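Asks: Just need the structure, nothing else, for what follows:
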Amino acid sequence: MMTPEPLYRMMVIDSSEIIAPREDYQRELKSERVKRIVSNFDERIANEPKVSYRDGKYYVFDGQHTIDARKALNGGNDLPILCKVYMGMSEKEEALLFARQTGESARLTPGVRVRAEIFGEDGNAVVFLKANADLGIELDYDQERGHMRIGCIKTAMNAYRRLGEERYKEAMGIIVSAWGGEPDSFRRENIIGITRFVDRYHDSYIPQRLITRLSNVDPLTIPREGRAVGVDLAGYKKYLYQVWKIYNGSGKKYSLPKKF
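Replies: Predicted coordinates for the structure are as follows:
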């Protein structure tokens, strides 16, 4: 019986040989985090960076901040570092492993995680990306805000998973049609309230009525008034309530009953 190939090998590699592929899927190096690691560094509990050996080069996919902290503790000079070295992985496999890292690593933002999953061609992330692209919406991985860009990626992805592609695109299309891709229109409160409304009233609401009525209010209305709601409504309901109020208005002809 053959012994299975180990998942990784412990190897000492000079830091000058280790490459961080940040331009593809990793987050930017944060000097503040490096400083925090340096100030609390304890060799007895330090984690070994995870490195992929590919095409004759070493690529770190977990531990880039630790590597820079070790160099800082060495006067800014390169030095030998004990690493977990994974063999035979593709760049896409590295990205997926990076996206799923846990433990002592710095918590990934939803944007960084989804970007890595898309680079690694994770099926769920790719179809989510395409659903938004079909509407002309970009995923704002770095929270820079801008026209037709979603920064609250976790909120949007949760809505996509809950509603399914068709209904998600219907709800997000309403946001685009109502406010034309204005940055504030993609706030998490608007996405929560409108996707919940579309899901709850899918068979009874008139999409064009909702678009028209939303377009007549500032996109900050739902977040602002939702936060002001008392304890009678909690969680998503306070934002769903705002959308319901906007849709109904003062008339009765097309009013919808309160179903939450």
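
Asks: C-alpha only now, for contacts and for neighbours.
Replies: Noted.

Asks: Quick one: the strands in the stretch 101-250 of the chain, in order.
Replies: Per DSSP state E, counting those that start in this stretch, the stretch 101-250 of the chain carries strands over the ranges 138-139, 149-150.

Asks: Now render the ones you listed as a markdown table, adding distance to residue 116.
Replies: Output for the strands of the stretch 101-250 of the chain, formatted as a markdown table (distance: least, C-alpha to C-alpha, whole Å):
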| stretch | distance to residue 116 |
| --- | --- |
| strand 138-139 | 13 |
| strand 149-150 | 17 |
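
Asks: Out of those, indicate the one that is most buried.
Replies: Highest mean neighbour count of the strands of the stretch 101-250 of the chain: strand 149-150, a mean of 26 (counted as mean count of other C-alpha atoms under 10 Å).

Asks: what's the distance between it and the middle of its chain?
Replies: Taking C-alpha atoms, centre = their mean, to the nearest Å, one finds the center of strand 149-150 at 11 Å from the center of the full chain.

Asks: tell me what that strand is packed against?
Replies: Using 3 or more C-alpha pairs under 8 Å, 6 or more residues apart in numbering; DSSP states H and E, the elements in contact with strand 149-150 are strand 138-139.

Asks: who's in contact with the strand it packs on?
Replies: Under the contact criterion C-alpha atoms under 8 Å, 6 or more residues apart in numbering, strand 138-139 has outside partners 111, 129, 132, 148-151, 153.

Asks: Buried ones only from the residues you listed, please, as a ChimeraX command.
Replies: Per 16 or more other C-alpha atoms under 10 Å, the buried members of the contacts of strand 138-139 correspond to this ChimeraX selection:
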select :111,129,132,148,149,150,151,153
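
Asks: The structure of the following sequence is requested for comparison with the preceding one:
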Amino acid sequence: MNDYDAFVPNVHFEQIPIKNLVSNQEYQRNLSIAHVQRTVDNFDLYQINPVKVSRRNGINYVFNGQHTIEIIAIVSGSRETPVWCMIYDDLEYIQEADIFANQLKYVKPLLPYEIFMANVEAGNDDQLIIKSLVESYGLHISSSKVPGGICAVSCLEYIYQKYGFHVLDRTLRLCIGTWEGDNNSLSANMLKGIAHLIYAFGNTLKDDGFKERVGKYSAREIGRTAKERKAGSFGYAEAMLSAYNKKMKTGLHWNKLYATKSTAPDDDFYTEYEENDFDTKEETESDDI
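Replies: Predicted coordinates for the structure are as follows:
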């Protein structure tokens, strides 16, 4: 008969009141009050994992789960509340520290796409609404960059949660209407950049004008100009706003793009810059690789 003891941890489970657990070891990280409060505000009993405990000299030392016990103590209103503990009776202090240091070393984190699709399977409203909206434009949620697929799922969730359904809907409509589903136009920075413009300018940003003026430039050209301006999605927003305002007597006001930020660039900077953004000689396709 096979002996599997070498592959099964020598542990047992007990319910232990929080007041009888200790987590003041030197190797422990500082307690994150912000993390605790955020989890308390979104408490879900089914997300609670057993606390890992090393029982040494009759004392229950927590080496994985110090945030868990604080969250449960706050939610329940008492440190008398018991929690399920996985107890090791044969660990030394240095073993605890080593386990703590390396507990996530070989853990594969979930990818945004995997989390999104699991939420879809769970029937969670946000992800179902986003998926349905994307599919209404003839696209689909994908795990990688493929024709007709959007893999920037975290970006879609960000826009939906920060700006709402209608901004996400208009973002997709403008993006697809301008570049006809070109894969380069469906990046996170491009989608967020469009959402920034929609949120900042509302109906003063005209859809037809956007498609006509910004659509003169390929998604790759927008991306190149964005990188010269500023890192991230606001660089894309600036590049598209520059294209939108080009040769207009009264364009959209630049500072409004940064109305929610503490500082905005000076208008003089843009007066000179926007006239030259797309006047440079077009780069060859090989430059985009």
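
Asks: care to give me the TM-score?
Replies: Superposed pair, TM-score by TM-score structural alignment, normalised by the length of structure 1: 0.55. Supporting alignment: 158 aligned residues with a C-alpha RMSD of 2.5 Å.

Asks: Out of the strands of the stretch 101-250 of structure 1, the one nearest residue 45 of structure 1 is which?
Replies: Proximity to residue 45 of structure 1 (C-alpha to C-alpha) singles out strand 138-139 among those, at 36.7 Å.

Asks: The closest one aligns to what range in structure 2?
Replies: Residues 140-141 of structure 2 are matched to strand 138-139 of structure 1 when aligned by TM-score structural alignment.

Asks: Tell me roughly how far the matching stretch lies from structure 1 on average.
Replies: Average distance, stretch 140-141 of structure 2 versus aligned residues of structure 1 after superposition (mean C-alpha distance after the TM-score superposition for structure 1): 0.7 Å.

Asks: returning to that earlier point: got a markdown table for the contacts of strand 138-139 of structure 1, with distance to residue 53 of structure 1 too?
Replies: Below are the contacts of strand 138-139 of structure 1 laid out as a markdown table (distance: C-alpha to C-alpha, whole Å):
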| residue | distance to residue 53 of structure 1 |
| --- | --- |
| 111 | 26 |
| 129 | 29 |
| 132 | 35 |
| 148 | 38 |
| 149 | 35 |
| 150 | 35 |
| 151 | 33 |
| 153 | 31 |
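
Asks: can you tell me which of the contacts of strand 138-139 of structure 1 are in helices?
Replies: Within the contacts of strand 138-139 of structure 1, residues falling in helices by DSSP state H are 111, 129, 132, 153.

Asks: Settle this for me: the third one is touching residue 169, isn't it.
Replies: Which is residue 132 of structure 1. Yes: Residue 132 of structure 1 sits in contact with residue 169 when judged by C-alpha atoms under 8 Å, with a separation of 7.4 Å.

Asks: the longest strand in structure 1 is where?
Replies: strand 80-87 (DSSP state E).

Asks: Go through that one and flag the buried ones.
Replies: For strand 80-87 of structure 1, a neighbour-count test (16+ other C-alpha under 10 Å) marks 81, 83-87 as buried.

Asks: Kindly report the same for stretch 114-127 of structure 1.
Replies: So, applying 16+ other C-alpha under 10 Å, buried residues of stretch 114-127 of structure 1: 114-122, 125-126.

Asks: hmm, back to that, and which of the contacts of strand 138-139 of structure 1 is nearest residue 260 of structure 1?
Replies: Nearest to residue 260 of structure 1 among those, counting by C-alpha to C-alpha, is residue 153 at 25.3 Å.

Asks: Contacts only, for that closest one.
Replies: Residues near residue 153 of structure 1 by C-alpha under 8 Å, 6+ apart: 110-111, 139-141.

Asks: what's the longest helix in structure 1?
Replies: Under DSSP H, structure 1 gives helix 165-179 as its longest helix.

Asks: Quick one: list the elements packing against that one.
Replies: Judged by 3+ C-alpha pairs under 8 Å, 6+ apart, helix 165-179 of structure 1 is in contact with helix 123-133, helix 188-200, helix 207-215.

Asks: still on that earlier bit, so the longest strand of structure 1 aligns onto which residues of structure 2?
Replies: Against structure 2, strand 80-87 of structure 1 falls on no residues (TM-score structural alignment).

Asks: what's the angle between the helix or strand that comes right after that strand and strand 80-87?
Replies: Remark: after strand 80-87 of structure 1, the chain's next helix or strand is helix 91-99, criterion DSSP states H and E. Orientation check (axes from the mean of the first three to the mean of the last three C-alpha atoms, to 10 degrees): helix 91-99 of structure 1 against strand 80-87 gives 120 degrees.
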